[in-house]
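**Q** this is a predicted model, with the sequence first.
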Amino acid sequence: MESEASTTAKTDNSNKIPHGNMQKALAKTLDKLLDYEDVETLGDDEDEDDVGTILRGSKGNSKVQKKARTKGPIDLYFAKSAAKDIARWMHDAAIPFNAVNYPSFQVMVEFGQFGIGIKAPSFHEVRVPLLNEEVAEVKNSLNSYEEEWEKYGCSIMGNGWTDKKQRTLINFLVNSTKGTVFMESVNASEYSKTSDKMYELLNRFVERVGETNVVQVVTDNASNCVLTGKLLETKCPHLYWTPCAAHCLDLMLEDIGKILKIHNAIKRAVTLNGYIYIRPGVVNMLRRFTGERELIRPAVTRFATAFLTLQRIHKHKVNLRKMFTSEEWTKSKWAKELSGKKVYSIVMMPTF
């Protein structure tokens, strides 16, 4: 026997409601419902046991399982409205667009199937209890990684970099067959160049992970890191210090860049790029001749950037010569400038 509220809902849905009055009619219907959870509209062949169960995954993500039902025009209307509201919230909060690619985003969207009665977390809940719960779950998940370290061994990796405040920061990570775990970021501005202090820092992480578990320590090739690696190998005979391969390649590019002919080529490329990219009119002209392609190709390090930019200039050398010999350039104000003539001579060199 159906309840009075369910009967009322079916009667209202059976009437033809103009699109403009749809939301008002739905609001009136919802006001008549005494309990959102007790009036879940079920089909003739559905049981309440089949509707909405929450399962906790191994990583603490909530997954929603709900029996599929036939969707009508109203579902389509509200689906589009919900998507628009989610997008508007992301725009207002300046959330990166690639956040929708996270699996947790889809879990959150599926959670919305529980209906209008669901209550969003408050600022305090997100900031304190829910955050603490997430931290606790992450720490618990590390247990499986630590078991892997004990069983197969692991590598400690130190990645140093300089931030906008010119501070030397070192990120420490632990890598194993199960994956990579971030441990800590350390401000080493005061002692990054001192081998004794660096040894103390690395040794602290070795002991933290477990001396018997660490098989390898990876750092860059700075002289203090080389000495630090030797000290670690002396203390722990089973441990190996390994120089970072990416840093090795970067140092090789730096040395290659010191060769006279290559040094001059890089210097001319810097002059060419510097002239073009500080003049919006010349940049627009360049893009017309290169098919919207850029000459500068940024990379992780400045030495890699220099060689990638040389590669890009070499690829578009014909287009560059067409640009600097075109009527658009020769009649422009830039062709009459001293710096413009210098750049023109670089592009038109036989060895360009």
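**A** Received, thanks. Residues are numbered from 1 along each chain as shown.

**Q** every contact and neighbour count from this point should use C-alpha atoms.
**A** Fine.

**Q** select the longest helix from this structure.
**A** Across the chain, the longest stretch assigned as helix under DSSP state H is helix 129-152.

**Q** show me what whatever helix or strand comes next after it packs onto, helices and strands only.
**A** Once helix 129-152 ends, the next helix or strand along the chain (criterion: DSSP states H and E) is strand 154-162. Judged by 3 or more Cα pairs under 8 Å, 6 or more residues apart in numbering; DSSP states H and E, strand 154-162 is in contact with strand 168-176, strand 214-219.

**Q** residues contacting strand 154-162, please?
**A** Here strand 154-162 makes contact (Cα atoms under 8 Å, 6 or more residues apart in numbering) with 168-177, 205-206, 213-220.

**Q** so how far is that strand from its chain's centroid?
**A** The chain centroid and the centroid of strand 154-162 are separated by 19 Å under Cα atoms, centre = their mean, to the nearest Å.

**Q** relative to helix 129-152, how tilted is that strand?
**A** 130 degrees (axes from the mean of the first three to the mean of the last three Cα atoms, to 10 degrees).

**Q** return the set of buried residues in strand 154-162.
**A** For strand 154-162, burial by neighbour count (16 or more other Cα atoms under 10 Å) applies to 154-158, 160.

**Q** and the angle for that strand with strand 214-219?
**A** Angle, strand 154-162 to strand 214-219, by the same axes, to 10 degrees: 10 degrees.

**Q** any chance of the buried residues of strand 154-162 in a markdown table, plus distance to residue 346?
**A** Below are the buried residues of strand 154-162 laid out as a markdown table (distance: Cα to Cα, whole Å):
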| residue | distance to residue 346 |
| --- | --- |
| 154 | 52 |
| 155 | 49 |
| 156 | 47 |
| 157 | 44 |
| 158 | 42 |
| 160 | 38 |
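
**Q** dropping in the other structure now:
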Amino acid sequence: MEDNVVVITAHEQTQRTVDDWMTAECIPFNMMRSEYWDRMVHALMNVPKGFRYAKLESARTKRVEVTRGRVTMRVEELRQEWPTTGCMLQLDEWTDRRQRPHINVMVSFPKGSIFWRSVCMSGCNKGASTYYGILKRAIEEIGAEAVMGVVMDNVAVCAPAGRMEEADHPHIFSVPCTTHSLDLIFESFTKITFVGEVIKRASEVAKFFTNLSRVRDLLLYSNGSVMAKPGATRFATNFIMLSSLQGLYLPLRACLMDDDWKPAIVHTSQHELFVRVTHAIFDDTFWAVIEKVMQTSKNLLKLLKKVDGADPTINKVYARMDSAVEKHRESKHFTEAEKDELEAIIMRRWNTTTSP
């Protein structure tokens, strides 16, 4: 029994050492899902006698160069397969913490995707010729015979850049990003009168319950949860926000029945907003329209979640889009005119996306 106690204590002490490191250095827990975490732990458990780990100076200099060399060799090994398997170039825009724009160039192929390079666009002309230059350089480095197509956003400069590249290499086709195309479908939905009106009211409710701490605490006390807010550039988040609002229907009603729900809970400058939010939550028509709007988007949201993941989805996208359109046609929530309008929006954007 004593031996078992000693073993258990030793195991616990080892685990506490790991816990202390993760807690003190704010290491995200989901890091433990990484295959590299398991590989590192197993390597340390079977470390050869005399092993000494790299200290700070060595880790940030010599070991970085060693890792860079290994990655370069692995990328080169993969690149040798691309003339046989084919690959796709992807251009993705992003902004760093200093608000400088960048374009990431990535390569997708049957085994996955890799980062190729990042181009800082700060102070650069962001016209089609610039995008074309980035594409041309990447294609020359990879080899034109290995590149099958180019995927870019739906911004105005990308289409002519893609056509310029297609003129140079007729076998390479340019297509818009499916995720971005779906997001633009949601943007078009928001321009439909009844959709835009309910999103405006729902956004007011969502921001009221997320921006004001006393109101937010009251919602949490009423068995609610943190409400999703719409994002500034992702139009699909408007519909995610509506879905979140639907799930909080009962807690929101409970908030309004609470003794603390009175104008004094907010600043006097927000009393009018307090009244509008109260009326919206008690308005059955408001909730009915939310349900109607969700019928326009729920199948497309599922598709967006699918294509925005890491796994290959091209073989599933077409069937799911056909299914979403068919369900719109069969829905009893819309008039025939509304069905025609929704289908026209979807197909106009979808045809642009799927036509090289």
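**A** Yep, that arrived. No experiment lies behind these values; they were computed from the predicted model shown.

**Q** kindly provide the TM-score of these chains.
**A** Once superposed, the chains reach a TM-score of 0.72 (TM-score structural alignment, normalised by the length of the first structure), with 283 aligned residues with a Cα RMSD of 2.8 Å.

**Q** in PyMOL, select just the buried ones from the contacts of strand 154-162 of the first structure.
**A** This is how PyMOL selects the buried members of these, with burial counted by 16+ other Cα under 10 Å:
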select buried, resi 168+169+170+172+173+174+175+176+205+206+213+214+215+216+217+218+219+220
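
**Q** just to revisit the earlier point, and of the helices and strands packed on strand 154-162 of the first structure, who's closest to residue 325 of the first structure?
**A** Set against residue 325 of the first structure and scored by Cα to Cα, those come closest in strand 168-176, at 47.1 Å.

**Q** tell me the first helix or strand C-terminal of the helix or strand containing residue 5 of the first structure.
**A** Element membership for residue 5 of the first structure (DSSP H and E) is helix 4-14. Sequence order places helix 22-31 as the next helix or strand after helix 4-14 of the first structure, per DSSP H and E.

**Q** mind listing what's buried along that following helix?
**A** Of the residues in helix 22-31 of the first structure, residue 29 count as buried by neighbour count, 16+ other Cα under 10 Å.

**Q** so that helix matches what in the second structure?
**A** When the second structure is aligned by TM-score structural alignment, helix 22-31 of the first structure has no counterpart there.

**Q** packing partners of that helix?
**A** Under the contact rule (3+ Cα pairs under 8 Å, 6+ apart), helix 22-31 of the first structure is packed against helix 4-14.

**Q** tell me the buried residues in the helix it packs on?
**A** Result for helix 4-14 of the first structure [16+ other Cα under 10 Å]: buried residues 5-6, 9.

**Q** tell me what angle the helix holding residue 5 of the first structure forms with helix 22-31.
**A** Using the same axes, to 10 degrees: helix 4-14 of the first structure against helix 22-31 is 170 degrees.

**Q** how far does helix 4-14 of the first structure sit from its chain's centre?
**A** 48 Å.

**Q** cool, and stretch 217-235 of the second structure?
**A** 18 Å.

**Q** try stretch 41-53 of the second structure
**A** Here stretch 41-53 of the second structure is found 38 Å from its chain centre; the criterion is Cα atoms, centre = their mean.

**Q** cool, and stretch 23-39 of the second structure?
**A** That offset, for stretch 23-39 of the second structure, works out to 21 Å (Cα atoms, centre = their mean).

**Q** can I get the buried residues of helix 4-14 of the first structure in CSV with distance to residue 315 of the first structure?
**A** Putting these into CSV (distance: Cα to Cα, whole Å) gives the following:
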residue, distance to residue 315 of the first structure
5, 72
6, 70
9, 68
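
**Q** which of those residues lies closest to residue 300 of the first structure?
**A** Nearest to residue 300 of the first structure among the buried residues of helix 4-14 of the first structure: residue 9, at 60.4 Å, using Cα to Cα.

**Q** now residue 139 of the second structure. Nearest residue, chain neighbours left out?
**A** residue 147 (7.0 Å; Cα to Cα, 6 or more residues apart in numbering).

**Q** counterpart of that neighbour in the first structure?
**A** Alignment note (TM-score structural alignment): residue 147 of the second structure maps to residue 214 of the first structure.

**Q** how about the contacts made by that match?
**A** By Cα under 8 Å, 6+ apart, the residues touching residue 214 of the first structure are 149, 153-156, 206, 239.

**Q** can you report how many residues lie near residue 228 of the first structure?
**A** Using other Cα atoms under 10 Å, residue 228 of the first structure has 24 other residues around it.

**Q** with residue 83 of the first structure instead?
**A** Residue 83 of the first structure: 12 neighbours (other Cα under 10 Å).

**Q** any idea what it aligns with in the second structure?
**A** Residue pairing (TM-score structural alignment): residue 83 of the first structure is matched to residue 15 of the second structure.

**Q** picking up where we left off before, for the helices and strands packed on strand 154-162 of the first structure, which one sits closest to residue 194 of the first structure?
**A** Closest among those, using Cα to Cα: strand 168-176, at 12.7 Å.

**Q** great, nothing more from me.
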